[in-house]
Structures are given as C-alpha cells and as structure tokens.
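Coordinates only, no sequence provided:
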C-alpha cells in the first residue's frame, strides 16, 4: 500500500535523519580522531614494509624506525652484528643513568605468507568495517614494537621524565632462530655496557578478556634419527631392515607424544609444560625416474623431529630415552641434533624468570596492568620459542607479554589481524608499564617513589 507523506512531515523526518547521521559520523570520528588516527596510521606504515623471511627489507624498516625516533627526540643507532641484518636501538636517557635500564625488545622480521589464502594483501594493513587490521606482523610482533613507541610518545607528551634509561630494540631474524639477531646481541660487550635490568618481549594473544604473560619457554631440540640396514628384496621379511627399525622408532615416539598430549587434553598440564614432539620430515626409499623403486627395501631411512622441552622437564632423562629407546645403536640407529637449546643453566636450574616477591619487576608489571584496566591470567611457559631465551640465559629477567585480549591467536596463520581498539588499548597498557618500570628504584629490597630521589 502506498501513501503520501505531507511535505512538512517529510521535512522534519529528513532533518531527524540528517541529525542522526551526523551524530553517528561524529561518534565514529571522535573514536579515531587526531592522535588515535595518527597512531593507527603509523602502525599501518610499519606493517606495510615487507620484512618477510627469507628476504626481509630490513633497511626500509630501519629507516622508518629511525625517523620515528627523530620525531620523538630519542637517541638512535643502527648496529649490524651481521652484515645486512641491522638492529635499531633507540634510547630515552633516564635522570639516574646509574640505575639498571629497561629494554623494550621486539623483532622486525615476519614469516612468509601464502598470498592466495589471504582476504587482503598481507602487506596492505587493510582495516575492515569491524576495525580489524589485516597484515602479516599485526600480532607477531610489529604491534608490540609500535606500541612501545606510541607509549613513549604519550609519556613524553605528558611531561614524564624517566629515572631509568629506556632502550627500545628492533632486532632481525627472530623468525629463523634469532642467531644473527638476539643471539649476537646478548654475546656482545655492547649489551653489557647498556646495564639492562629487565627485558620485555613478545607474548601471545588471549581469546578471553585476560592478558597472557610468560616467564619461560620451551627449548627447541631439532632431532634427526637415521636407521641403516642391509638392502633386500621387496618381498623378503627379515630383521633389522632400515625401514623396520625406523618404524619401531616412530611407534615409540608416537606413544610418548600421545602420553604428553593426554596430559594437556585432561588439563593436568598447560601446553607449555608438556614435551611436544612432532615429525617434521620423513625420508627413505630408492628414487627412480618415475618415483621410487617398489621392489627394493632401502639401506637407509631418516626422520626429523621438532621437540620442545619445557624448563620444568628433565633433559637428561629425555636424552636417555632418545639414545636407548628411540634410536638405539643395537638397531643400527644413530641420531644427532640440528639444534639443541639448553633447558637449564650451568648450575642446573630451569631458565625462567621468577614471578614471586624475589622479582620486583613482576609485581610492578601486575600493578601497572591492573591500573590500566587490564587483567592477567596465571603466568605461563611459552609453548614455542622467542628471543627472550637469549636474555634469560644471561641471567636477565625477561617477560613475554603482548597486550591482545579478546583476540584469536593468529600468529603465522592466514589472515592474521589485530583489532584497532585492542591495539590502542595496548598502547595504554604499555604506557602504564613503562612508567612504572622507569620510575622504580630499589634500595635494600624496598621500593622508593620518585619523590624520594
């Protein structure tokens, strides 16, 4: 049914719609106006720099970061422990440079992407209608590096003066092990001269409202097991063939993996507390122009495994299991490690950062997050590996933390994104943490306020 709207009523309705529309636009504009929009724009610019392995554009990223430092009047220098792999180090000098400094650590490289499996180009930093910022590195971990900078920007604008010096480092190669980045950094006299007291590094997103924080991580052991034996006809059954021995090893490893996985599934252990074992590759057979020779049992077979060992585990016991059960010499088997990171320090203690009263930085972190309106989950062991392990091995307290609550875990995944509101809230969280850390002085185990100096 059709009906006519009187002209006067039509005018008033149009006016109401116009006012409502203006109100909505004003509301949207205010949520992203001025500083917030600029903060997001800078984040997008950093995300748009293609620093994906295996050919990261490190120099473009370094130029961008040095430009940010200049805009904030921060001291900056670019160091290459390995040629072609620059680390950018920024400094905000403290009023008491004799106090141990704060290191806000991040890495500039990101993992590769399968372009055809993304909704948007992974280096476009596209923001959709829900405020999701799609980009490789949006969670891992360009977000954290830029949040550090934005938090410093806010603190400077507020007139805050740190007591402790604050360093921001942007390092290369974390995604391929960090050996030429953090690995070289921690071994250098350069780091020792910085007089670092505490390190902040990356964490993981949290699907719920509570932030996740990490005090340790699992050490990567990359294991190769090789079985040998006399070759034989494909129809022959005989003992100690290479394939048969490797299959026995795989079955033993599978049972161990299942036992560890059961502990996680039943809630008896968190993911970071179990020993994970996953096969990375399997190699065997005799190649032929059309594939493999099917009527010949090969004389060699090999498999590679990615093992992650938590600091709470007994590494000596695991090594015995490998030597005696997974790859016994009695079955013509050998093994070696492509990589074998230490689980304990030289004194046999787990390589972890304490989360009790013996570590004042932990209490400061908890207080600062709470003051900024955040909540923390129970501290965890990181299930994978980050550059934090290099600093912890040097005896430095290092905390893994990325302020991403109510966010799916998408690091290394297709369509990695971070919501703009979560990102902006993270800036506030870091502002609170940095302020607390930079204001802290310890004297005989007691905390002193800035006013007492």
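The structure has been received and is ready for your questions. These numbers come from a predicted model, not from an experiment.

From now on I want contacts and neighbour counts done on CA atoms only, so please keep to that.
Noted.

residue ranges of the strands in the stretch 51-200 of the chain, please?
Remark: strands assigned in the stretch 51-200 of the chain by DSSP state E, counting those that start in this stretch are 75-82, 85-92, 101-107, 126-127, 132-134, 166-171, 196-201.

tell me what the last one is packed against?
Counting contacts by 3 or more C-alpha pairs under 8 Å, 6 or more residues apart in numbering; DSSP states H and E, strand 196-201 packs against strand 101-107, helix 388-393, strand 398-401.

Quick check: which of those is nearest to residue 150?
Smallest distance to residue 150 across the helices and strands packed on strand 196-201 (C-alpha to C-alpha): 12.5 Å, for strand 101-107.

what angle separates the closest one from strand 85-92?
140 degrees (axes from the mean of the first three to the mean of the last three C-alpha atoms, to 10 degrees).

now the helices: where do they sit in the stretch 301-450 of the chain?
Here the stretch 301-450 of the chain has its helices, by DSSP state H, counting those that start in this stretch, at 315-321, 360-371, 388-393, 420-438.

Please produce TSV containing these, extended by mean neighbour count and distance to residue 32.
Compiled in TSV, the helices of the stretch 301-450 of the chain are given as follows (neighbours: other C-alpha atoms under 10 Å; distance: least, C-alpha to C-alpha, whole Å):
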stretch	mean neighbour count	distance to residue 32
helix 315-321	12	51
helix 360-371	18	23
helix 388-393	22	34
helix 420-438	22	10
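
Specify the stretch among those that is closest to residue 265.
That would be helix 315-321 among the helices of the stretch 301-450 of the chain, by C-alpha to C-alpha, at 21.5 Å.

can you list contacts of that closest one?
For helix 315-321, contacts defined as C-alpha atoms under 8 Å, 6 or more residues apart in numbering pick out 309, 343.

Pipe the strands of the stretch 51-200 of the chain into TSV and attach distance to residue 65 per row.
As requested, those are arranged in TSV below (distance: least, C-alpha to C-alpha, whole Å):
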stretch	distance to residue 65
strand 75-82	9
strand 85-92	7
strand 101-107	12
strand 126-127	21
strand 132-134	20
strand 166-171	8
strand 196-201	18
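
give me the number of residues near the closest residue in space to residue 49 that isn't next to it in sequence?
Nearest non-adjacent residue to residue 49, counting by C-alpha to C-alpha, 6 or more residues apart in numbering: residue 61, 6.4 Å away. Neighbourhood size, residue 61 [other C-alpha atoms under 10 Å]: 23.

try this one side by side with the last:
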C-alpha cells in the first residue's frame, strides 16, 4: 500500500513538474513573440523629416486585427495618418480611456551608433538598440500587448478603451495630435482620461508627469552689419554683435543651470535656454570665404519656460538685452506656445488623491510591484498638452525603470526585461481604469450594466 501511495505521489510530482516546464516554455515563447513584434515596429523607419508612415500603419492595423480591436484611420492632413483603435466597453455612456502614442521618431546619426539605429539589434544583455525604443514606440506596442493579454484572459471592460497612434509629434504635432484633439472625431470619444509618454528612470522608481514646461519657444536672433575685409578691425560687425548676444544669453543659461546643479531647483522649475544653431559666413564648395567678414549672422535657441515663469518679463529681456535694436539686432519666434490657459491657469492635471484617475494609476502600479517617484512636471513638450488645454486629465508615463534616459541620444535602447515588465504594468492600469465605476445616478448608464 505504501509503495502504491509513493507511486501516486511520484506521478503527481512529475505531472506538476511537466506542467511547470510546459508553462515556462509557453511563457518563454510568448515573451519571444512580444519582443519580436517590438523589434518589427522599431525596424520601420519613421524618422523625421521624411517619416515612412504607411508601413507603420500596416503593422499596427495587423496587430489590431489579431487582437480584435475596431479600427479607424483618420487623415486630417494628407499622408499623415492618425490611427484610432477601439475596444467598446459595456457602459458606453461613461467617459472613455485614451492611450496615446506617436509613430514618428527623431533622426539618428547612424555612424555614431554601435548598432544600426533601425536594426532593433538585441545584444547579449537583452538591450534592444533602435531609434524609438524609448521615445516612444515601446509605449505604443506595450498598450497593444496589454490589451491582447486582457482579451486573452476574458476581461470585459466597463469603459470604452481607445488607442491612438499619431504622426508628427517630433515636429510639434500640428498635423497630428492637435488636429485630432480639435476634431469632431475626438469629441465623439467622450474621453475622461489620457495616458501619453513619459521618461525613463535611471533608478527603480517609475516617473509620472502631470504637466509640462512650455512647448518650445524657438527663438532666432539676427545681427546685421557692414561687411569688411577679414583683416579689418571695426565696431558693430554682424559677428561681433551676435557673439555679444550669445554671451549674454549663455550667462542667463548658466545662472538657471546653476540652480539645478546646486540642488535649489529641479530642471522643470527653471527656464532652459540652449543654442541649437549658428549661421554666418559666405560658403564656398570647400568651406567658407576666410577673408570676408559677413554682413549677417544668426543664432537659434530652444527655450522652455517653467510653469511659474513670467513670459512677459522674458520677452522684455530678449528685446532689451539679448537682441537690442541698438546693436543692429532683430529677433523672431519660429514657435511660441503658451504655458497657461486663457484664464492664466497652468495646464496641469491634479496628481493627488482628490483625482480618482491619479489614485487608480498609483494603486495599479504599486499592485504589480512598481515603485513611484513623486509626480513631476515634464521638462519638454508632449501631445498631452493638447488634451490638457481641453480640461481633460492626462498623465505622461513610460514604464522604464533602471534605464538611462536616451531619448534623442545616440545608442537609444531599452532592455527586453523592462519592456516586458512594462506590458504588465499597463495591463494593470488599463484594467483598473476600464473597470472604474464612479457614483452613477444616470438611469441610462445603469441600464447598460
């Protein structure tokens, strides 16, 4: 009898071991498929200024079809498609959830990368090198993989879930998110909360953003003066006047940066000013004319204002100190967006427990073992600003912990383990958001349930 019992125990143990191996093999296969799909998306070259959007559209639609999502392709501007995917919820009258990402990426200087920037090469550490691996093709695919997992386990959303893939975010989103958010198509979605991109975190804590500094103030200062021989010494040449202005501007930049270095302010709490181009001289096929002082010289600057900055004061400084007419200087803004709404209120989303969307987001991340920094202001601009201008809650979040911040940098990469972990994080957030039922008294809503 003992031998019989021992035999049954052995069989039971072997069965459990075999099931465990089978599950592990299946899980490993699924993970390989997820990573393969991520690499496929990264290999599509959608770099500005000539992004190839249609292969990306085809790829995303293929994924949507395999998951079972409703599909729309909207084109407010020719050849700049907005992809809208939908999973209808039971209570269609409740505000919906929108998961947004952009399909374009910035250019890459491939000769300065260790791996070709659109190869999606995975090294022995599991690091996947590609332009867009952090900014932000990872997020778009993680949304879809999270929805695939929720579908597979039989989840039925209460709220409708939308996923948008928009073009041209890297060139300010004028023909992408701005057109979409201002459309009747967007109005019909009845959006209650939006998730958009965030940043990687070098430590174990995820970062969530509830607002951002101003979208770019792209300033160009121009100096003019009489041309002269390269050997001649004279006052008020174009180059002399421009360099005086650059020196003054860089002193302002240094003063702002010193506050960050000293720990007296975070990056998002200061005004950043960074030179992005210098333009002067008379070009030749092999360089520049070296014995001619030019009659014009220009410099360009990317400026981002903190939420508390005084925009009028900065404009006065530009006119009187940075580009004064007395030094034959002029200036213009190539781009200039407000950081506040028409009532002068900063464009932010409440990120405390008075906002149920924040509470749900925080709880979902903690539930799956994630850790959080305190909510932050994003240092640059994202498409989330367009929905915040409409008074809609929006959080910037990219689940990348223990990852160097490499957006727009050479050798941008994301580790496969962090990518897979992020899918699970989004799965928890989406499930929580889509199940949220605030106090509802409307009879039509109740009848839907």
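Cool, the structure landed. On a predicted model such as this, the values are computed, not experimentally measured, just so you know.

Quick check: TM-score for this pair?
TM-score for the superposed chains, counting by TM-score structural alignment, normalised by the length of the second structure: 0.88, backed by 424 aligned residues with a C-alpha RMSD of 2.5 Å.

out of the strands of the stretch 51-200 of the first structure, nearest to residue 313 of the first structure?
Ranking the strands of the stretch 51-200 of the first structure by their distance to residue 313 of the first structure (criterion: C-alpha to C-alpha) puts strand 196-201 first, at 23.3 Å.

now the closest one: which residue numbers in the second structure?
Aligned by TM-score structural alignment, strand 196-201 of the first structure corresponds to residues 191-196 of the second structure.

and residue 445 of the second structure, how many neighbours does it have?
Residue 445 of the second structure: 14 neighbours (other C-alpha under 10 Å).

Surely it is in contact with residue 95?
No. Taking contacts as C-alpha atoms under 8 Å, residue 445 of the second structure lies outside contact range of residue 95: 11.0 Å.

quick revisit: would you tell me which of the helices and strands packed on strand 196-201 of the first structure gets closest to residue 168 of the first structure?
The nearest among those, by C-alpha to C-alpha, is strand 101-107 at 4.7 Å.

what's next to the closest one, contact-wise?
Residues external to strand 101-107 of the first structure that are found in contact with it (C-alpha under 8 Å, 6+ apart): 141-142, 144-145, 148, 164-174, 194-202, 437-438.

Need the counterpart of the residue nearest to residue 49 of the first structure in the second structure.
Match for residue 61 of the first structure (TM-score structural alignment): residue 56.

ok, that match - contacts?
Neighbours of residue 56 of the second structure in contact, by C-alpha under 8 Å, 6+ apart: 41, 44, 46, 103.

Distance of it relative to residue 411 of the second structure?
22 Å (C-alpha to C-alpha, to the nearest Å).

Residue 399 of the second structure now?
In this view, residue 399 of the second structure and residue 411 of the second structure are 19 Å apart by C-alpha to C-alpha.

Looking at the two now, which is surrounded by more residues?
residue 399 (29 against 22).

Verify the stated contact: that one with residue 206.
Yes. Shown here, residue 399 of the second structure and residue 206 form a contact pair, counting by C-alpha under 8 Å, at 6.2 Å.

distance of the closest residue to residue 54 of the first structure other than its chain neighbours from residue 123 of the first structure?
In this structure, residue 54 of the first structure finds its nearest non-sequential neighbour in residue 112, 7.6 Å apart by C-alpha to C-alpha, 6+ apart. To residue 123 of the first structure, residue 112 of the first structure is 11 Å away according to C-alpha to C-alpha.

What segments of the stretch 51-200 of the second structure are helices?
Counting by DSSP H, counting those that start in this stretch, the helices of the stretch 51-200 of the second structure are 53-67, 137-152, 177-181, 184-187.

Can you add distance to residue 263 of the second structure and give the ones you listed back as TSV?
Formatted as TSV, these follow (distance: least, C-alpha to C-alpha, whole Å):
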stretch	distance to residue 263 of the second structure
helix 53-67	42
helix 137-152	31
helix 177-181	35
helix 184-187	42
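
So for residue 381 of the second structure, which of the ones you listed sits nearest?
Comparing those by C-alpha to C-alpha, helix 177-181 comes nearest, at 12.4 Å.

The closest one vs the first structure - mean distance after superposition?
In the superposition against the first structure, helix 177-181 of the second structure averages 1.2 Å from its aligned positions (mean C-alpha distance after the TM-score superposition for the first structure).

Just tell me what residue 71 of the first structure corresponds to in the second structure.
Aligned partner of residue 71 of the first structure by TM-score structural alignment: residue 66.

What is the neighbour count of that match?
10.

try the one 3 residues further on
By the criterion of other C-alpha under 10 Å, residue 69 of the second structure has 22 neighbours.

got a list of what it touches?
So residue 69 of the second structure contacts 85, 86, 87 (C-alpha under 8 Å, 6+ apart).

cool, residue 420 of the second structure as well?
Per C-alpha under 8 Å, 6+ apart, neighbours of residue 420 of the second structure: 31, 34, 35.

And it, what's its match in the first structure?
Using TM-score structural alignment, residue 420 of the second structure pairs with residue 424 in the first structure.

Repeat that for residue 223 of the second structure.
Match for residue 223 of the second structure (TM-score structural alignment): residue 227.

name the element its match belongs to?
Element membership for residue 227 of the first structure (DSSP states H and E) is strand 219-228.

just residue 24 of the second structure next, same as before
helix 2-42.
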